[in-house]
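Colleague: got a sequence here, can you build the structure:
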Amino acid sequence: MSNALSKLLAAGLLVAFGVFVPASSQAEGLALGAKVGGNWSLLSKPSDPAGEPSLLSGSAFDGMGFLVGGTVHYPLVETQGAVLEFEGGLLFSRHSAMGFEQDPETGNRRDVTLQANMLRVPLLVHLRRGTADTPASGFRLGVGLEPMLGLQSGAIVDPGPEKLHTTPTSHLGATVALGFDYQANPQLSIPLEFRATWDPFVADNTVERFDDFNTSNDPGNYQVAYNWQLFFMTGVRWQL
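Modeller: The predicted model follows:
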């Protein structure tokens, strides 16, 4: 995806958030949540032109991880039987993706696992059933932006002893969510949710995936990030 289109998407979502600013600071309709779940991350194979350096180009990288954290929810607009609601959160996610690189001349192969810890700040708008202060069981659809702050990264290379040095990366992603909320009582609900986060700022080629590429023998630190992150999560939500 081009940088121009990425900026256009980000700008459009920011405008959407600007339109739906809460009209008052009252706590009516405010809810708190806790989430836990698993994730699957994908880093695509780099598309390196012929003759250009091509590291970690044997395959795409994918694997499983987990997520845990808390959220806050605030109603923005209420219509008959439905509510447009803002969600903000602070989530910790652990990612691990495995792939391989292979020397096209010798055929030698190394298995590589890329790992990263992130602090995520989802800023989403959901459409759900119910009223502002009385949620109802039913499906929920959400969309928004998600800043992802890289905390730690690493790489496991097999066979060694050659190492791959990495650095954590902070990007802005776009997230869509589809969930089902089970309303256990007027205050407590249990969400089941699927989310997909797309990171448009992951570079397409090997050179740009390193923070300060010099040569193939001195590439610098590999910036660990993932094009796609899929999440399945559950938890609790408490209506204040």
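Colleague: when you work out contacts or count neighbours from here on, use the C-alpha atoms and nothing else.
Modeller: Fine.
Colleague: which parts of the chain are strands?
Modeller: For the chain, the strands defined by DSSP state E occupy 31-43, 61-79, 82-102, 109-120, 123-129, 138-158, 166-168, 171-183, 188-198, 222-224, 228-239.
Colleague: how about TSV for those strands, with mean neighbour count and distance to residue 7 added?
Modeller: Converted to TSV, the strands of the chain look like this (neighbours: other Cα atoms under 10 Å; distance: least, Cα to Cα, whole Å):
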stretch	mean neighbour count	distance to residue 7
strand 31-43	20	21
strand 61-79	19	25
strand 82-102	20	22
strand 109-120	20	20
strand 123-129	22	17
strand 138-158	19	12
strand 166-168	19	22
strand 171-183	19	11
strand 188-198	20	14
strand 222-224	25	21
strand 228-239	20	18
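Colleague: turn these into TSV, including distance to residue 13.
Modeller: Formatted as TSV, the strands of the chain follow (distance: least, Cα to Cα, whole Å):
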stretch	distance to residue 13
strand 31-43	23
strand 61-79	15
strand 82-102	13
strand 109-120	17
strand 123-129	9
strand 138-158	6
strand 166-168	26
strand 171-183	9
strand 188-198	14
strand 222-224	25
strand 228-239	19
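Colleague: quick one: which of these is nearest residue 9?
Modeller: Of all the strands of the chain, strand 171-183 sits nearest to residue 9, with 8.5 Å by Cα to Cα.
Colleague: one step back: which one of the strands of the chain lies closest to residue 208?
Modeller: The nearest among those, by Cα to Cα, is strand 222-224 at 8.9 Å.
Colleague: which strands and helices lie in contact with the closest one?
Modeller: The helices and strands touching strand 222-224, judged by 3 or more Cα pairs under 8 Å, 6 or more residues apart in numbering; DSSP states H and E, are strand 109-120, strand 166-168.
Colleague: please give me the structure for this one as well, since I'd like to look at both together:
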Amino acid sequence: MLTYAWRMFSDVKHFLRINCQKLFLTAKVLWIVSTYKLIMLIQNMHLYQGVVVRNVPHVSGHSISDTVDHFFQTNHPNHYIDHQAVYNANKYSKLVRKRERVRNWLDYNKLKFERHPDRRPTTKIGFLGICGKRVDSIEYYEQQIKEIDKRIALERQRILKDPKSIMPVAFVSFNSRWGAAVCAQTQQSRNPTLWLTNWAPEPRDVYWQNLAIPFVSLSIRKLIVSLTCVRFGVLLHDTHCFCAIPCKFGGS
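Modeller: You can find the predicted model right below:
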């Protein structure tokens, strides 16, 4: 019995020693990875040096891009590096999204044909695909993609050639985080509605369609939304009070 107990104790001790070594190794690896990520984060902090400027005034004889470049070279000569003007490409983005949808349908029908090679998939080209002429799905969607690609190319050329496509918005880069902070947190013009600056968000966080909305219209929309929310909150409060009256009488 003692021999069996001693053997069990030795096995448990050996098991704990091996697992403690594995646990220590895992903790060490996690510590190294965490430290590396922290170091990279600290090193990349200086890369966040972008500012978005809105309501760039139109100067006769100069493009928006030239106006932005001249303004920042004059007012921030020691920290300004470059800028990127923003184009009103809402129609272009709609075409790109439409192409993605058609491409998904094409991939779906190709996969369907691979599973059943004895019959080609078909679709109706009428309203919502429930009426109209029945055609080969793969050929139809391939032709749709070609037509959309042509429209995308034409729309891209139109945007680049039309000066009216450039919006009064630009993303500005600085050579230091301090220079970007000064620009983002200070008023750039005597007119408080011009040259509005703020920290540039990540591209995935930008709602690009809103950049085409003028500042005054955007402010009015924000005000309307705020008033609507307040009004809705008041209505909810009144409804709650109105419903609470019969509950109190019923409870009493």
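Colleague: what's the TM between chain one and chain two?
Modeller: The TM-score (TM-score structural alignment, normalised by the length of the first structure) is 0.20; 81 aligned residues with a Cα RMSD of 6.0 Å.
Colleague: relative to residue 72 of the first structure, which of the helices and strands packed on strand 222-224 of the first structure is closest?
Modeller: Closest among those, once you apply Cα to Cα, is strand 109-120, at 13.7 Å.
Colleague: okay if I get the helices and strands packed on strand 222-224 of the first structure as CSV plus distance to residue 154 of the first structure?
Modeller: Output for these, formatted as CSV (distance: least, Cα to Cα, whole Å):
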stretch, distance to residue 154 of the first structure
strand 109-120, 5
strand 166-168, 6
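Colleague: quick one: the strands in the stretch 51-200 of the second structure, in order.
Modeller: Assigned by DSSP state E, counting those that start in this stretch, the stretch 51-200 of the second structure shows strands spanning 80-87, 122-124, 134-136, 166-174, 196-199.
Colleague: the longest helix along the first structure: which residues count as buried?
Modeller: Ranked by number of residues, the top helix in the first structure under DSSP state H is helix 3-19. Neighbour-count burial for helix 3-19 of the first structure flags 10, 13, 17 (criterion: 16 or more other Cα atoms under 10 Å).
Colleague: report the contact partners of the first one.
Modeller: Residue 10 of the first structure sits next to 145, 174 when contact means Cα atoms under 8 Å, 6 or more residues apart in numbering.
Colleague: about what we covered before: using a markdown table, lay out the buried residues of helix 3-19 of the first structure together with distance to residue 82 of the first structure.
Modeller: Shown next, in a markdown table, are those (distance: Cα to Cα, whole Å):
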| residue | distance to residue 82 of the first structure |
| --- | --- |
| 10 | 26 |
| 13 | 21 |
| 17 | 18 |
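Colleague: from memory residue 168 of the first structure sits against residue 148, does it?
Modeller: No: with contact defined as Cα atoms under 8 Å, residue 168 of the first structure does not reach residue 148; the gap is 10.4 Å.
Colleague: got the contact list for the residue lying closest to residue 233 of the first structure once chain neighbours are set aside?
Modeller: Counting by Cα to Cα, 6 or more residues apart in numbering, residue 233 of the first structure lies nearest to residue 37, which is 3.9 Å off, once chain neighbours are set aside. Contacts here follow Cα under 8 Å, 6+ apart; on that basis residue 37 of the first structure touches 66, 67, 68, 231, 232, 233, 234.
Colleague: among the strands of the stretch 51-200 of the second structure, which is the most enclosed?
Modeller: Most buried of the strands of the stretch 51-200 of the second structure by mean neighbour count (mean count of other Cα atoms under 10 Å) is strand 166-174; its value is a mean of 23.
Colleague: between that one and strand 80-87, how many degrees?
Modeller: Strand 166-174 of the second structure and strand 80-87 are oriented at 150 degrees to each other (axes from the mean of the first three to the mean of the last three Cα atoms, to 10 degrees).
Colleague: can you name every helix or strand that strand 166-174 of the second structure contacts?
Modeller: Packing contacts for strand 166-174 of the second structure, counted by 3+ Cα pairs under 8 Å, 6+ apart, involve strand 50-54, helix 64-75, strand 80-87.
Colleague: let me have the ones you listed in CSV, adding distance to residue 37 of the second structure as columns.
Modeller: Shown next, in CSV, are those (distance: least, Cα to Cα, whole Å):
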stretch, distance to residue 37 of the second structure
strand 50-54, 22
helix 64-75, 34
strand 80-87, 28
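Colleague: right, and the ones you listed - which one's nearest residue 38 of the second structure?
Modeller: That would be strand 50-54 among these, by Cα to Cα, at 21.6 Å.
Colleague: if we can go back for a sec, of the strands of the first structure, which approaches residue 5 of the first structure most closely?
Modeller: Closest to residue 5 of the first structure of the strands of the first structure, according to Cα to Cα: strand 171-183, at 12.5 Å.
Colleague: packing partners of that closest one?
Modeller: In terms of contacts (3+ Cα pairs under 8 Å, 6+ apart), strand 171-183 of the first structure is packed against strand 138-158, strand 188-198.
Colleague: can I get those in CSV with distance to residue 99 of the first structure?
Modeller: Formatted as CSV, those follow (distance: least, Cα to Cα, whole Å):
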stretch, distance to residue 99 of the first structure
strand 138-158, 10
strand 188-198, 20
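Colleague: residue 155 of the first structure against residue 115, yeah?
Modeller: Yes: checked against Cα under 8 Å, the pair residue 155 of the first structure and residue 115 is within contact range at 6.0 Å.
Colleague: not counting sequence-adjacent ones, nearest residue to residue 102 of the first structure?
Modeller: residue 109 is the one closest to residue 102 of the first structure (Cα to Cα, 6+ apart), at 4.3 Å.
Colleague: next one: residue 33 of the first structure
Modeller: residue 237 is the one closest to residue 33 of the first structure (Cα to Cα, 6+ apart), at 4.2 Å.
Colleague: distance of the one you found relative to residue 142 of the first structure?
Modeller: 16 Å (Cα to Cα, to the nearest Å).
Colleague: what do you get for residue 38 of the first structure?
Modeller: 19 Å.
Colleague: and for residue 223 of the first structure?
Modeller: Taking Cα to Cα as the measure, residue 223 of the first structure falls 29 Å from residue 142 of the first structure.
Colleague: same check, this time on residue 41 of the first structure
Modeller: For residue 41 of the first structure, the distance to residue 142 of the first structure - Cα to Cα - is 20 Å.
Colleague: among the helices and strands packed on strand 166-174 of the second structure, which comes closest to residue 180 of the second structure?
Modeller: Closest among these, using Cα to Cα: strand 50-54, at 6.4 Å.
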